[in-house]
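# Sequence first, then the predicted structure:
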Amino acid sequence: MSKGTLAVAAGLAATLLAGCGQSSTPVATPVTPPTFERPTLAECAALRPARWQAATGTAQAGARLRAVALQYKQEIRHVGDYAAFRRKMRCLMEEHVVPVMRPGLPTLVVFNEDAGLMTIATGSRGALVRAQAQTPLRAPTGDALPLGILGALGLLNTAYLPQVLAYQLRFPLTDPRKQVFLAATDTFARAFSQTFSDIARDYGVYVVASNNQAPYRASRDPLEIALFKDPDLADVDEVYVATSNHVANVTFLWGPRDLHPDAPRGETNLLFANQKVPLTDIELNVLGLDEGPATGEAGLANAAGVEVEGFRLGFATSLPAFQWGYEFGRRPAGFEPCADIPASYMPCMDALGVDVVIQAEANPGRWAAHYAGGWQPLEWMNSTWRTVAEPTVGFRYNITAHLVGNLLDLAFDGQSAITERAAQAPLRHYVGNLEFEPGVDVDWYQAFQGGKPEFLELAPWVTADAPRTALLATGAQLAPGSGDALENDYLETAVWADLTR
């Protein structure tokens, strides 16, 4: 990719946005943020899940940016109302980010994919779904067709019916599978966008988080306020109205300063928005979401990312981080990395100059389990680790932040990590990756086996590493509907590391 094409892609990214020596301890006195709405340590301790660990990290000489990957354990109690979600997200900051912030060193905080998904069940409209989440109406395995999720979407379609009907009139033939996400635009703007926008500004950090939502505008029209306002909010002077029925899985990046004074709340400090492409089967066939741009100038702009503190951040939200187009180290002669962006998303980002890959994750399914690619943690090396070990690209870092916790009949699990090319950190590995099972694991995944020095930091799993048979049993105990004492007992934590040039 020529420098001219890169410049074009960078400019198009702005246009796309406008349309929508190592150490294990911090090396300086933590930052004390200015006075603003901050939960107390007692409030935050009460919101911790049963399994919790303070952030661990790696400081490096010559640091230009400190990155923190949050491993949030989603719980239905955090979305009872807007204040509950806002408080929990700020507690993640207070407990995992503020203690490791360093004066004079910019901080990048990576929240998870689908960080805002649960907020659709905020308030009275989500009461039945929140109640459902506390009942035995969960699948015994959590890995099959998510019938509980489908049932919850049905309840939410009824709860948001006035908004569903209003948007169907505005955007005829909207796919009924995604219509409730469109109907929840005002909720998402208040609960998700404004929460993370405010966190970035208040704490003076860069913030990454993602959600399934449509682009929106602010409206003070009395008729639109009547149509789209949250019935729990007695007095509002504006509502947030979708400007399109395009509902994508969007990963947003907010900065510490306002740059767009005319933008609606939640977007005045927005720096970039990446739309996920390709999408997973659940996103396409269950939720009916729209893929991000896959071709032409818009596709290049979406993949090119954005410059932050001397780094070019690119966004590969889960599945795109696995899209290479060839096996490890076996790039075909004459390969055109951006000829088919969804199929070779990672080499395309590299060709566009990305050096830091942000991999926000909400991995549906058990972590310790076998899937089509064999042992899942071994398959996962094809993203987080391969980013910085693949010899045919030049990425410097990968930051992977996993969402964990059961959502109705779907489990979400993983081990958050930060990797660096040519690092010489202590050897680390995902659970179960000291083994390789011929005939089960993909043959060329043998390169992924064993401990790797590229892991600057790696979050532990629920248990220490063990033979895969034992890990499989633990995964079954964690899964929705298991009835075991370990059900839904995932680890909330964070990992951090310094990025250097």
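Sure thing, it's come through. Residues are numbered from 1 along each chain as shown.
# C-alpha only now, for contacts and for neighbours.
Will do.
# What is the longest helix of this structure by residue count?
helix 3-19 (DSSP state H).
# buried ones in the helix or strand following it?
Per DSSP states H and E, the first helix or strand lying C-terminal to helix 3-19 is helix 41-47. Within helix 41-47, the residues that count as buried by 16 or more other C-alpha atoms under 10 Å are 44, 47.
# I figured Asn316 hits Val357, correct?
I think there's a mix-up here, since residue 316 is Ala and not Asn. Yes - counting by C-alpha atoms under 8 Å, Ala316 does reach Val357; the two are 6.6 Å apart.
# which residues touch the longest helix of the chain?
Here helix 3-19 makes contact (C-alpha atoms under 8 Å, 6 or more residues apart in numbering) with 271-273, 297-298, 300-302, 304-306, 352-353.
# repeat that with 10 Å
By C-alpha atoms under 10 Å, 6 or more residues apart in numbering, the residues outside helix 3-19 that reach it are 2, 215, 252, 260, 263, 270-274, 297-307, 312, 351-353.
# If any of those residues are buried, give me the PyMOL selection for them.
The PyMOL command for the buried members of these (criterion: 16+ other C-alpha under 10 Å) is given here:
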select buried, resi 215+252+263+270+271+272+273+274+298+299+300+301+302+303+304+305+306+307+312+351+352+353
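# list residues touching both of Ala316 and Val357?
305, 346, 349, 383, 398, 400.
# Next step: the contacts of helix 3-19 restricted to strands.
Within the contacts of helix 3-19, residues falling in strands by DSSP state E are 252, 270-274, 306-307, 312.
# how about the residues you listed in a markdown table, adding distance to Gln194?
Shown next, in a markdown table, are the ones in strands among the contacts of helix 3-19 (distance: C-alpha to C-alpha, whole Å):
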| residue | distance to Gln194 |
| --- | --- |
| Phe252 | 12 |
| Leu270 | 11 |
| Leu271 | 14 |
| Phe272 | 15 |
| Ala273 | 15 |
| Asn274 | 18 |
| Val306 | 21 |
| Glu307 | 23 |
| Arg312 | 25 |
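# Count residues in the vicinity of Thr40, would you?
12 (other C-alpha atoms under 10 Å).
# Surely it is in contact with Leu92?
No - counting by C-alpha atoms under 10 Å, Thr40 does not reach Leu92; the two are 11.8 Å apart.
# Run a quick neighbour tally on Leu253.
27.
# helix, strand or coil for Ala470?
helix (DSSP: H, G, I helix; E, B strand; the rest coil).
# next, the one to line up against it:
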Amino acid sequence: MARQQVILAALGALFVIGCDCGSTSGGADAATEADAAADAPADAAADAEDLPAYDPTLPELDDPPGCDATFTDEGDVRVIAMGAKLLVADVESIETFRDAMHRFFRVHAAGCLSDDRPNLIVWPEDTGLHLVLLGSRGADARRASTSVGAYLAVIDGVFAPLQFYGERLGLDLFEYAGLLVMHATGDAAWRALADTFSAMAERYGVTMVAGTNLPELVESDDPAVVDALRDPDYRRPESVMVSADSRVYNFQYAWGPDGELFWSVKKSYLVPTEEDSLMMAWGPLRQMRPLELPFGRFGVVISKDAWMPDVLGRLDDLGADALVQSEAFMGGWAVPPPEEWQPDIVFEASWNHTQRYGSVRASVLPCMTGNYFDLPIDGQSAVFVDAASDDAPAGFIGQPARPGFATVGPWVMEDPGAAQPELTIAERRAILLERGAAMLPGSGAPEENGYIASVVGADLDLTPAANDPGGVAPVDFSASLPLTAWQAGDDTRERNADLCVDDEGGVHLAFESGPVGNRAVMLVSGSLEREDPFSGAAPESTISGSDALQPAVACTSEGILVAAVQRAGDAERIVLAAPGAGEVAELDGQGSFALVSRPALAVDALDASRVALVFHADDGAAARIWIARSEDGGVTFEAPRRVDDSELDGRGPRVNQWSPAVAWRGDTLAVSYVDFRDYSWDGYAMISEDGGGTFPAAPVRVTPVLDERERLYEEVQIVLLPDGDALAAYGGTRERRPDADVAIATLTLPAATTGPETTLSADADPTAHSEWAIAASAPTASGEVGLAWQDASTGRPGVFYAERAADGTIGPALRVDDSAEPRTHALEPIVVLSEERALVIWEDSREGVPRLRHASRQR
């Protein structure tokens, strides 16, 4: 097949599919470059005697070690975020790439390394993005003016290995040219990346995390394969790295202080250019596990994954102490339109997930900078920690200052608000936009591509330690009480509580307890008639062995039913402690599940013998919501089935669902969840009118679409009211604002038509702070519903409560948590409401790890 045909076909495919190009003239520029590439002569296939042998050695540098960051010299680990600037000139050869990475690290970070604690060095997403342009085969591509033109020139440069992979993988060269380029350059790109970061990790005795777009590779010494894939810039090697299959992933890898590669993760959620134009593959959610290091568990999220509630929720469930958000944020930093401020969008991720999740205590954000031909990449690297109300506030450019920043890197100019505090946010942004626009590709300004590289770091303390007592804050509930006694040095975590109330007013609380990897589900019972419902009660282990987590509990006609996830190695199963069973058993019908999580239970409010179990499971096609029902009080269950049985169409994460909840009242059974089907996380409900026997053909969206910008709802709960309608309670970020909101809205059943929403907040302006993790109680007989949520209006996450009356009016927001210690976080509330009392239970960090506390209020 003529290479000219392939190049021109690839040009059409890249533009028809849709390439993220920053210049409106990109199509004409790329077409001109395509003509030049098509007219170029074919590669000469000579094996010259004077070619150098490939040498993976890391060369010595004369530059003395330097340090651009400051540290406290306290804590378990020193983290350093390498905000590297991408320069196409760095990939003239493997040696120039290695020298550039090593020099940047040595000059700006090597002098920061700690001698008395481990060092973790994290690099941005796609640190090796430009490695497809490597060496003599990429010389024409490096001279291109557009990203599409560069790709077309690369096709010409690597045409022989591209043809080899087209035949080997059965991929049409016309249709898959963009994907095949990453296969064709994989051997050289892998050696450049792996040998560079492995050598630096070993040389400096650190853990290095970096990555790029690559297939999974295996070594081959087959002479025909070596001849097809060898790098023409070096002597013929004995072996090459060859693609294991047709899939290419956005990877992050980790090398230990011994230089050995020991871990990798694949990006689960791709941006349209990756998924459509380059036809890359998504990493399945089940491979999302924290990077286990001697000093802590680090969840590594690659760019878009850092906004995805299922990714973040799973890493929190698996005990991630900190997150690394590796970022190459395309589009610029201070760029139009001003109403979609790019720093706000990144703040939605790193800052929010550090404050939102009970396991996560810090987040590290290394940001790449630099124009990649016509694609701008920019951002400020930062380290975030659990916010404290007495923190010195900080922020990205053009933002109000907030607590929770351990450090933030510089931008190309100081925020004008520093010198002129009287400027409004809009006035500050207008000045910053002018500078940002000057750096964009094609601006012609002296500042074009004038981005800076930066290095920031912090010493993180991930070892649990109790906060100072700090006194008691005035609240609107009773003084809080611990669920179990705590003694100094006890780092037992108590998390993910669920409760039910029986017909006698007894309250039954299930929760997970113990260290990650060896958690047990505990059950404790009490009475709503007492101010301290659990006084004198001792929790008992209900589900144990390996790792038991995420319990759900139901008060059925036969007794107390507990469901949970049990993990043993890579196996995950829903298990049940059924009433009267005497032993824990797996739910039948899970043979195809690679991942299960988030079980939820509901008892029919009119018939306690009927029980519904919903959960999140990945059966290999997608991660969806499943249901199983019981007609005998939870003693036996039918086989699980998908709630939404619509065609998956091979779209992977595009049809992922998350965070199920269930409610049952007579013939009406409602299952709610969030779903990524429209490239936004929206809340949906499936309303069955025959008690869950059948569901509609498609779900009903119950969260509002305020505009067409991406929405990130992370949860939705349905409460079935005695009058036949329902209440939806939901939370998340929307309108590209940096803060998260929680809200409620009435649903008219059975159509699930959503009424006007009411936003809940302890602040008069709900957009001033973030609110997360809303919980709604079952309704009282007269229709009141208790609402509790996590609220950052005090400068750190706290718990607040409000009551919805039967007529729909909302009472005032009342503070529930009572710690006056500035670093204590109150998280993940649950609530129960009786005719006499409101009871709220939450995770509280005053003992250094999340532990359950509770408080009540007489009605």
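Thanks, I have it. In this text the structure is predicted, and so the values were computed from the model without any measurement.
# one step back: may I ask which two of the ones in strands among the contacts of helix 3-19 of structure 1 are separated the most?
Spatial extent of these (C-alpha to C-alpha) is set by the pair Leu270 and Arg312 at 16.0 Å.
# hmm, back to that, Provide the aligned range in structure 2 for the longest helix of structure 1.
Matched against structure 2 by TM-score structural alignment, helix 3-19 of structure 1 finds no partner residues.
# angle of that helix against strand 270-275?
Per axes from the mean of the first three to the mean of the last three C-alpha atoms, to 10 degrees, the angle that helix 3-19 of structure 1 makes with strand 270-275 is 100 degrees.
# Where does the alignment partner in structure 1 of Ser246 of structure 2 sit: helix, strand or coil?
Alignment note: Ser246 of structure 2 maps to Asn245 in structure 1; criterion TM-score structural alignment. Look at Asn245 of structure 1: counting by three-state DSSP, its state is coil.
# Starting from Leu173 of structure 1, give me the distance back to Asn245 of structure 1.
10 Å (C-alpha to C-alpha, to the nearest Å).
# So if I had to pick from those two, which one is more boxed in?
Asn245 (23 against 11).
# quick one: the more buried one and Ala166 touch, right?
No - look at Asn245 of structure 1 against Ala166 with C-alpha under 10 Å: they stay out of range, at 11.9 Å.
# shared neighbours, these two?
Each of 172, 183 lies in contact with both Asn245 of structure 1 and Ala166 under the rule C-alpha under 10 Å, 6+ apart.
# wait, what's in contact with the aligned partner of Leu460 of structure 2 in structure 1?
Mapped onto structure 1 by TM-score structural alignment, Leu460 of structure 2 lines up with Leu499. By C-alpha under 10 Å, 6+ apart, Leu499 of structure 1 lies in contact with 58-67, 311, 356, 396-397, 418, 420.
# Closest to Asp290 of structure 1 out of the residues you listed?
Val356 (25.5 Å).
# Verify the contact between that closest one and Thr384 for me.
No - contact criterion C-alpha under 10 Å: Val356 of structure 1 and Thr384 do not qualify, at 11.3 Å.
# Where do the strands of the stretch 451-600 of structure 2 begin and end?
Assigned by DSSP state E, counting those that start in this stretch, the strands in the stretch 451-600 of structure 2 fall at 454-460, 481-482, 494-501, 506-513, 520-527, 540-543, 547-556, 559-568, 571-577, 585-586, 595-604.
# I should have written the stretch 251-400 of structure 2 there, sorry.
Remark: strands assigned in the stretch 251-400 of structure 2 by DSSP E, counting those that start in this stretch are 261-266, 291-293, 296-302, 322-326, 362-365, 370-372, 375-377, 382-385.
# TSV for those, including distance to Ser443 of structure 2?
Formatted as TSV, the strands of the stretch 251-400 of structure 2 follow (distance: least, C-alpha to C-alpha, whole Å):
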stretch	distance to Ser443 of structure 2
strand 261-266	35
strand 291-293	41
strand 296-302	29
strand 322-326	28
strand 362-365	28
strand 370-372	11
strand 375-377	11
strand 382-385	28
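# which stretch among those comes nearest Pro336 of structure 2?
Among the strands of the stretch 251-400 of structure 2, strand 375-377 sits nearest to Pro336 of structure 2 (C-alpha to C-alpha), with 12.5 Å.
# Tell me which other helices or strands the closest one touches.
Packed against strand 375-377 of structure 2 by the contact rule (3 or more C-alpha pairs under 10 Å, 6 or more residues apart in numbering; DSSP states H and E) you find strand 370-372.
# Read off where the strand it packs on ends up in structure 1.
Mapped onto structure 1 using TM-score structural alignment, strand 370-372 of structure 2 spans residues 405-407.
# now swap in stretch 641-661 of structure 2 and tell me
Residue span in structure 1 matched to stretch 641-661 of structure 2, by TM-score structural alignment: none.
# Quick one: end-to-end length of that stretch, please.
15 Å.
# Kindly report the same for stretch 174-183 of structure 1.
End-to-end distance for stretch 174-183 of structure 1: 11 Å, by C-alpha to C-alpha.
# List of residues touching the host helix or strand of Gly148 of structure 1?
Using DSSP H and E, Gly148 of structure 1 sits within helix 147-159. With C-alpha under 10 Å, 6+ apart as the test, helix 147-159 of structure 1 has contacts from 120-121, 124-130, 132-133, 137-139, 142, 161, 163-165, 176-181, 183-184, 286-287, 407-410.
# same thing but 6 Å
Residues from elsewhere that reach helix 147-159 of structure 1 (C-alpha atoms under 6 Å, 6 or more residues apart in numbering): 125, 129, 180, 408-409.
# centre of the chain versus that helix, how much separation?
23 Å (C-alpha atoms, centre = their mean, to the nearest Å).
# Which elements pack onto whatever helix or strand comes next after that helix?
Toward the C-terminal end, the helix or strand that comes next after helix 147-159 of structure 1 (DSSP H and E) is helix 161-170. Helix 161-170 of structure 1 is packed against no helix or strand, with contacts defined by 3 or more C-alpha pairs under 6 Å, 6 or more residues apart in numbering; DSSP states H and E.
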